[in-house]
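S.K.: Mind looking at a prediction? Sequence and model below.
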Amino acid sequence: MIYKRPISIEKLNPGTEEWETYLPLLHANINKKKPDNEYLNAGALQSQAEKVFRIRYNPALKAIDGNTQLYRIVYDNRHYNIVDYDDFEERHKEVRLLGVT
């Protein structure tokens, strides 16, 4: 697996309610989960992009498991809310994060 796309992960500071850098430079393999979803919100057509970010395991990533709402991915100047964390069979080889804009 080639991890060549630079990403960072931010964490929400509950005291200030501001996003702070948690892991500043990771490299990921990135794929679309499925075609971008379009939905109607307040009379306007909205688009929702889902991407799967595959990252080499890092012990600091474990904090995301069960707390996905406190973390987000920054990739290509876009923010992706993390909605799923997967350390397949807890092998600690690769983590898959599902990000949604």
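M.R.: That came through, no problem.
S.K.: switch to C-alpha atoms for all contacts and neighbour counts from now on
M.R.: Fine.
S.K.: which strand in this structure runs the most residues?
M.R.: Taking DSSP state E as the criterion, the chain has its longest strand at strand 18-32.
S.K.: what comes up buried for stretch 77-86?
M.R.: By 16 or more other Cα atoms under 10 Å, the buried positions in stretch 77-86 come out as His79, Tyr80, Asn81, Ile82, Val83, Asp84, Tyr85.
S.K.: counting contacts, what elements does the host helix or strand of the fifth one pack onto?
M.R.: Taking DSSP states H and E as the definition, one finds Val83 inside strand 78-86. With contacts taken as 3 or more Cα pairs under 8 Å, 6 or more residues apart in numbering; DSSP states H and E, strand 78-86 sits against strand 71-75, strand 94-100.
S.K.: Okay, one more to line up with it:
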Amino acid sequence: MARVYDRPIVIQKIDEITEQWTDCFKLHAKINKSKTDNEYLNAGAVQGKRTLTFEVRYFAELEAISFDTQGYRILYNNVPFNIKDFDDYMLQHKTVKLMGVSY
């Protein structure tokens, strides 16, 4: 069964001078819930952060994210996700999994 990359996402990069996010890549991803979803207590209130895995087809420009995950983020359904992990499985350059955590 073929993988379905049917969810549109935008990868944004922060401009270090203006501190504004700008669109870098518009992609289609296969999205899955990560096993690391968690809830935590903050000042007595339960807050949940959603953790998703975004799998996209590899292209060379994605390599920049692997060295600077803090300078990029994923926008999915108008919700920003911090990129916490970049996985190009065994450096095969076929697909890349990005783990994103909502703000």
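M.R.: That came through fine. Just so we're clear, the structure is a prediction, and the values are computed from it rather than from any experiment.
S.K.: Tabulate the helices and strands packed on strand 78-86 of structure 1 (a markdown table), appending distance to Gly15 of structure 1 and mean neighbour count.
M.R.: Putting those into a markdown table (distance: least, Cα to Cα, whole Å; neighbours: other Cα atoms under 10 Å) gives the following:
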| stretch | distance to Gly15 of structure 1 | mean neighbour count |
| --- | --- | --- |
| strand 71-75 | 15 | 21 |
| strand 94-100 | 24 | 21 |
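S.K.: want to throw these into CSV with distance to Ala49 of structure 1?
M.R.: Output for these, formatted as CSV (distance: least, Cα to Cα, whole Å):
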stretch, distance to Ala49 of structure 1
strand 71-75, 12
strand 94-100, 6
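S.K.: Quick one: closest of those strands to Pro35 of structure 1.
M.R.: strand 94-100 (12.0 Å; Cα to Cα).
S.K.: Have a look at how far, on average, that closest one is from structure 2.
M.R.: By mean Cα distance after the TM-score superposition for structure 1, the fitted strand 94-100 of structure 1 averages 0.2 Å away from its aligned residues in structure 2.
S.K.: So which elements touch that strand?
M.R.: Other helices and strands packing on strand 94-100 of structure 1, by 3+ Cα pairs under 8 Å, 6+ apart, are strand 50-56, strand 78-86.
S.K.: Thank you, goodbye.
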